[in-house]
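K.L.:
Predicted model, plus sequence, below.
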Amino acid sequence: MNKKLLCLVPMALMLSACVTGTGGSSSGSDTSTAQGMTQQIGMTALKIAIDAKCVNEMNKMQAWQVASKVMSTSQQQTVQNNTCGCVSDQAPQSVTVMDLANAALDQSARATLAHQVIEKTITSCMAKALK
């Protein structure tokens, strides 16, 4: 069920971009609006991918495995949520516009990009969440 939902979210965002158009005029502002929509769709798709992979990546980290042993399940969830939220929030600084466009359209590109963003930011985000 969740996989179906994850597939439908980017599709719905792309369709909503079609609905919010300005009626077909071909001015320069339409191009920038389309680029902005593509960036938003790409970022949304990337954040969904990051959320799906972040906890798995975190569980593989030796530092997390050691730290989580002295935490309750509730504390572990809180730290994971804060860490993955931080990673997701830092994603815009870690990617290019082309990366976002590819993430909007290609699932494998989205997964690769999510992995790269997580690798770049998870350690610093985990340190913040553990404070």
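P.N.:
Nice, I can see it. Numbers count the residues shown, from 1 in each chain.

K.L.:
hey, let's count contacts and neighbours off CA atoms from now on
P.N.:
OK.

K.L.:
And the strands in the protein?
P.N.:
Assigned by DSSP state E, the chain shows no strands.

K.L.:
quick one: contacts for the residue nearest to the spatial centre of the chain?
P.N.:
Central residue of the chain (CA atoms, centre = their mean): residue 47, 1.6 Å from the mean position. Each residue near residue 47 by CA atoms under 8 Å, 6 or more residues apart in numbering is listed here: 88, 91, 114.

K.L.:
Okay, one more to line up with it:
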Amino acid sequence: MKKLAYVLAPLALLLSACASTGTTQPTAATTTQQLGGAALKIAINAKCVTELNNIPAWQTATKVMTSTQKQNIQTEICGCVSEKAPQNVTAVDLATAAIDPAARATIVSNVVSKTIHACVQEAVQ
């Protein structure tokens, strides 16, 4: 969790700097949602890797793969999850995820579990 905080802090600074350089000033809610979305995507990707490695079918399938093949498919699946999962999150959840690590963990866990199996099936086909 500390590693995630070290990654998110500079990212939050960068995103807040980018958000304030436009011609119009974004509202605090919009900036919070952007930060929440970025933090959520990072957390979703990390959770996806963990969840994927805990799926028995994945463990069996990867025994016959090279490490490169495994990494490529894992990247494809978790990229899919990172793209699709935020579509299942409300603006309120994004704002909450930006400021509450406990809520972020719960939100991430829920959306990853909802989308990972669909993404695995897409990657297999």
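P.N.:
Looks like it came in fine. The model shown is predicted, which means the values in this text are computed figures rather than measured ones.

K.L.:
What's the match for the residue nearest to the centre of structure 1 in structure 2?
P.N.:
By TM-score structural alignment, residue 47 of structure 1 lines up with residue 41 in structure 2.

K.L.:
ditto for residue 67 of structure 1
P.N.:
Using TM-score structural alignment, residue 67 of structure 1 sits opposite residue 61 in structure 2.

K.L.:
Near whichever residue in structure 1 pairs up with residue 78 of structure 2, how many other residues are there?
P.N.:
Matched by TM-score structural alignment, residue 78 of structure 2 corresponds to residue 84 in structure 1. Neighbour count of residue 84 of structure 1, defined by other CA atoms under 10 Å: 27.

K.L.:
Could you find the closest non-adjacent residue to residue 84 of structure 1?
P.N.:
residue 54 (5.8 Å; CA to CA, 6 or more residues apart in numbering).

K.L.:
Relative to residue 125 of structure 1, how far out is that neighbour?
P.N.:
Distance check for residue 54 of structure 1 against residue 125 of structure 1: by CA to CA, to the nearest Å, it reads 11 Å.

K.L.:
before we move on, what about residue 59 of structure 1?
P.N.:
According to CA to CA, residue 59 of structure 1 and residue 125 of structure 1 sit 14 Å apart.

K.L.:
more crowded one of those two?
P.N.:
Applying other CA under 10 Å to residue 59 of structure 1 and residue 125 shows that residue 125 carries more neighbours, namely 21 against 13.

K.L.:
Identify the spatial nearest neighbour of that one, chain neighbours not counted.
P.N.:
Nearest non-adjacent residue to residue 125 of structure 1 (CA to CA, 6+ apart): residue 83, at 5.1 Å.

K.L.:
The one you found: what's it in contact with?
P.N.:
Going by CA under 8 Å, 6+ apart, residue 83 of structure 1 touches 122, 125, 126, 128, 129.

K.L.:
Just tell me what the first one corresponds to in structure 2.
P.N.:
Counting by TM-score structural alignment, residue 122 of structure 1 lines up with residue 116 in structure 2.

K.L.:
residue contacts, its match?
P.N.:
48, 52, 77, 78, 81.

K.L.:
Can you tell me what residue 88 of structure 2 aligns to in structure 1?
P.N.:
Residue 88 of structure 2 maps onto residue 94 in structure 1, by TM-score structural alignment.

K.L.:
Please disregard the earlier target; I meant residue 101 of structure 2.
P.N.:
Under TM-score structural alignment, residue 101 of structure 2 pairs with residue 107 in structure 1.
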